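1. Okay, sequence plus prediction incoming.
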Amino acid sequence: MNETKTSLFSNGLIWFGAAVSIAEILTGTLIAPLGFGKGLCAILLGHFIGCVLLYFAGLIGAYTEKSSMETVKMSFGEKGSLLFSSLNVLQLVGWTAVMIVSGAAAAHSIANIGGQWAWSIIIGLLIIIWILVGIKNLNKLNIIAMGVLFVLTIVLSVVIFQGDLTSSLKGNISFGAAVELSVAMPLSWLPLISDYTRYGKSKKGSTLTSAVVYFFTSCWMYIIGMGAAIFTGENDIAKILMGAGLGITGILIVVFSTVTTTFLDAYSAGVSSVSISKKLNEKWVAVVVCGLGTFLAIFTPITKLEDFLYLIGSVFAPMIAIIITDYFILKKDYCGKALSLKNLIIWLFGFIIYRVFLHIDTIIGNTLPVMIIVVLVCVIVNKCSLVKRK
């Protein structure tokens, strides 16, 4: 492979930028009714589960030096992977729109410069600049952006946690549901992580750095959101920022965090598109995805972040469970085949089980039980296949 390898520091910057986002803070606000103590436990447990899965998914890409959707071919075959590549591009267009509309709404509430649409365009254009600079040339730009974000989020944290965190918001959320919301965000990066770990100089090191940096930073964002909601009694991120007395600082947090996170969504949509057709150029597909996301952010109503997260989980949690099982346990590789009907049926079973588990409240959330079931089914089906052959 002739690609330029990335350092541990570069991988860390990428995943710090991925975690610092309005979406993460907003999801943290949803956990506030639990109170700070229980909420913190749920955030840490959920992120531990999600980031362990993130590590193993990224490790496959690092070892094989393949993008996330290319690793899907190892379990579902050439044609079988087209389903997940297409779904991944669609969910990334959706994520791009969700991130832009969230960032634009927050920025508009802090500073009205002509309408929310204006902020959507500004954020969209900045993301396109990040895309055109390219993942390999972002080091200096990322160092500046992440440095600014790091300082600003510390300022935000200090302001928020000077308040009274002993109270809790009115509302109802179970501990298991809070754990699942905490799993959901790292889970949403499972179909993307190998797009970045495949370039790491150190295979295990770059993957571990990515997962660990994401774990701590994402937990931090959730805790900021939860703490801010408890402190201000408000779930609206813009009102939280204004209530904390952050004017221009709030704008910078909103815009930079939205750009650095959404860039990864758009870029990975470009990478996934190449798995669908080699004729496509990943950089220009990423620009188109950003344009579509900006259009959707301006002209369509986008709400219910938690429902979107659960939909992503139901599609990609069973998919990655099968890939991890095939690679680490069964040592199977279906790259040379058109498709693996067996794994597609197991995935469909996993999808249905995930949707069923959304109505079952467990203390460890839904993702882990579903993935354990899928792994067991995968192993049993393969063992039965071997017995029949004998």
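-> That came through, no problem.

2. from here on, contacts and neighbour counts on C-alpha atoms
-> Fine.

3. Helix or strand next in line after the helix or strand hosting I230, which one?
-> Following DSSP states H and E, one finds I230 within helix 203-232. Downstream of helix 203-232, the next assigned helix or strand under DSSP H and E is helix 237-243.

4. got a list of contacts for that following helix?
-> Helix 237-243 has contacts (C-alpha atoms under 8 Å, 6 or more residues apart in numbering) with 22, 25-26, 105-107, 109-110, 156, 225, 228-229, 232, 234, 247, 250.

5. List only buried entries from the residues you listed.
-> 22, 25-26, 105-107, 109-110, 156, 225, 228-229, 232, 234, 250 (16 or more other C-alpha atoms under 10 Å).

6. What's the separation between the residue lying farthest from the centre of the chain and I380?
-> In the chain, K390 marks the outermost C-alpha relative to the chain mean, sitting 43.0 Å out by C-alpha atoms, centre = their mean. As judged by C-alpha to C-alpha, to the nearest Å, K390 and I380 stand 16 Å apart.

7. In space, what's closest to K38 - neighbours in sequence excluded?
-> F175 (7.4 Å; C-alpha to C-alpha, 6 or more residues apart in numbering).

8. For that neighbour, give me its contacts.
-> L34, K38, G39, A42, I363.

9. Quick one: these as TSV, columns for distance to N88, secondary structure and neighbour count too.
-> Formatted as TSV, those follow (distance: C-alpha to C-alpha, whole Å; DSSP: H, G, I helix; E, B strand; the rest coil; neighbours: other C-alpha atoms under 10 Å):
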residue	distance to N88	secondary structure	neighbour count
L34	33	helix	23
K38	33	helix	15
G39	30	helix	28
A42	28	helix	27
I363	29	coil	14
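
10. One more to weigh against that first structure:
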Amino acid sequence: VVIGHIIGCIPLYLAGRIGAETGKSAMETVKNSFGQKGSIFFSVLNVTQLVGWTAVMIIGGGRAVAVIAEKYTGIYNSPLWCVVIGILIIVWIKIGIKNLGKINTFTMAALFFLTVLLSFVVFRGDPAGGTLGSMSFGSAVELSAAMPLSWLPLISDYTHNSSNPRKAALVSVLVYFVGSTWMYVIGLGASIFTGESDIAKIMLSAGLGLAAVFIIVISTVTTTFLDVYSAGVSFSSITDRVSSSTTAVIACIAGTALAVFTPIEQYENFLFLIGSVFAPMISILITDFFILKKDHFSESLNIFNFILWMAGFVIYRGFMAMETVFGSTLPVMTAVIVLATAAGKARELISRSGNQGGV
């Protein structure tokens, strides 16, 4: 859990730094490496995966609340709770990110208190007898890394207006690291100490009742709001004909529909696919911004970087078939950065040699 989050949070910090230092949203920073039209490809993929994440979050929250509600009503209705959560997310969108300050302060404080309570409930007993899972260490690391990696195409949407780029990116990533790792530990502890993997059943057995509903619903709403908000911002980098708020509402409705009418069995494959698309992309952004000091924002399409990204994508998919201690993300990102740096330096040398020959 810790190793995976460290691996994922390092590029997350660098991505946040790029957005904060350039003052650009996440998909606008992509134009720095891939050009104006090149970024459209990644923006479309980003909107698509954000709608998918919205569905994943809503269906997870809806099913968990339905389990708890069934205890008190005798009725299990996860589609209904998916719709309720979707409506609450739309309410969050309509309130607007600039007006959510006091509401978020209250909800985050309440969630923090209830999460501490949940932690005590999970770890207060003796470990229960359980069965060992079949997941390898490398795969577990990769799944942990996939969580912060899933925020790579979003973080700059929330750091680009900061006055202190390094501090904004660092604080954002540290808070995410602590919170996400904590949730992973609670989940792991729940399996070890209770022998149960369903968080809703754990909360019920702990007697949390309505508090459990609050934890699940509000945590789902506040997290998924970030997904649909960034979907709106990402779509705005493609066209400004539709407001980001309207796009966010559409993304929420689409995600809710997917949550109600589609299964969630391919969750792990979904996370792996995110990594294979965006890990090579951010590797090239990091190389251009921090190492080569190159900016291709004014270009229509940077074919050279696009080819590098395709190579990174293929390398990533190949690494997924192999078993490494550190998963796939770290070796692939390292390989892409080395490849992009070497190729960039070689192009500079060739360009200088050509200019000198012309003179």
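-> Happy to help now that I have it. All of these numbers come straight from a predicted model, not from anything done at the bench.

11. tell me which of the buried ones among the contacts of helix 237-243 of the first structure is nearest to S10 of the first structure?
-> I22 (22.2 Å; C-alpha to C-alpha).

12. Now stretch 254-269 of the second structure: buried residues?
-> Buried-residue list, stretch 254-269 of the second structure, by 16+ other C-alpha under 10 Å: A254, G255, T256, A257, L258, A259, V260.

13. Could I get the contacting residues of the residue mapped onto the first one from the first structure?
-> So that's A254 of the second structure. Aligning on TM-score structural alignment places A254 of the second structure opposite L292 in the first structure. L292 of the first structure is in contact with V93, A97, counting by C-alpha under 8 Å, 6+ apart.

14. so which helix or strand takes in L292 of the first structure?
-> Counting by DSSP H and E, the element that carries L292 of the first structure is helix 282-299.

15. That helix vs the second structure - mean distance after superposition?
-> In the superposition against the second structure, helix 282-299 of the first structure averages 0.7 Å from its aligned positions (mean C-alpha distance after the TM-score superposition for the first structure).

16. packing partners for the helix or strand following that helix?
-> Counting by DSSP H and E, the next helix or strand C-terminal to helix 282-299 of the first structure is helix 305-324. Counting contacts by 3 or more C-alpha pairs under 8 Å, 6 or more residues apart in numbering; DSSP states H and E, helix 305-324 of the first structure packs against helix 36-64, helix 68-110, helix 175-188, helix 341-357, helix 367-389.

17. can we see that at 6 Å?
-> Using 3 or more C-alpha pairs under 6 Å, 6 or more residues apart in numbering; DSSP states H and E, the elements in contact with helix 305-324 of the first structure are helix 341-357.

18. mean shift of the helix it packs on relative to the second structure?
-> Looks like 0.8 Å for helix 341-357 of the first structure (mean C-alpha distance after the TM-score superposition for the first structure).

19. In the second structure, what range does that helix match?
-> Using TM-score structural alignment, helix 341-357 of the first structure pairs with 303-319 in the second structure.

20. do stretch 122-142 of the first structure as well
-> Using TM-score structural alignment, stretch 122-142 of the first structure pairs with 84-104 in the second structure.

21. mind checking the end-to-end distance for that stretch?
-> Start-to-end span of stretch 84-104 of the second structure (C-alpha to C-alpha) is 19 Å.

22. V377 of the first structure and Y199 of the first structure: what is the separation?
-> Taking C-alpha to C-alpha, one finds V377 of the first structure at 33 Å from Y199 of the first structure.

23. buried set for stretch 310-328 of the second structure?
-> G312, F313, I315, Y316, R317, F319, M320, T324, F326, G327, S328.

24. swap that for stretch 66-81 of the first structure, please
-> For stretch 66-81 of the first structure, by 16+ other C-alpha under 10 Å, it's 66-78, 80-81.

25. Looking at the residues you listed, which is nearest Q91 of the first structure?
-> Using C-alpha to C-alpha, M69 comes nearest to Q91 of the first structure of the buried residues of stretch 66-81 of the first structure, at 13.3 Å.

26. State the pair within the buried residues of stretch 66-81 of the first structure that is farthest apart.
-> Most distant of the buried residues of stretch 66-81 of the first structure, by C-alpha to C-alpha, are K66 and G80, 16.6 Å apart.

27. Specify the local secondary structure of the residue mapped onto G171 of the first structure from the second structure.
-> Aligned counterpart of G171 of the first structure in the second structure: G133 (TM-score structural alignment). The three-state label given to G133 of the second structure by DSSP: H, G, I helix; E, B strand; the rest coil is coil.

28. contacting residues around the match of stretch 122-142 of the first structure?
-> Residues external to stretch 84-104 of the second structure that are found in contact with it (C-alpha atoms under 6 Å, 6 or more residues apart in numbering): V221, F225, T256.

29. Noted, bye for now.
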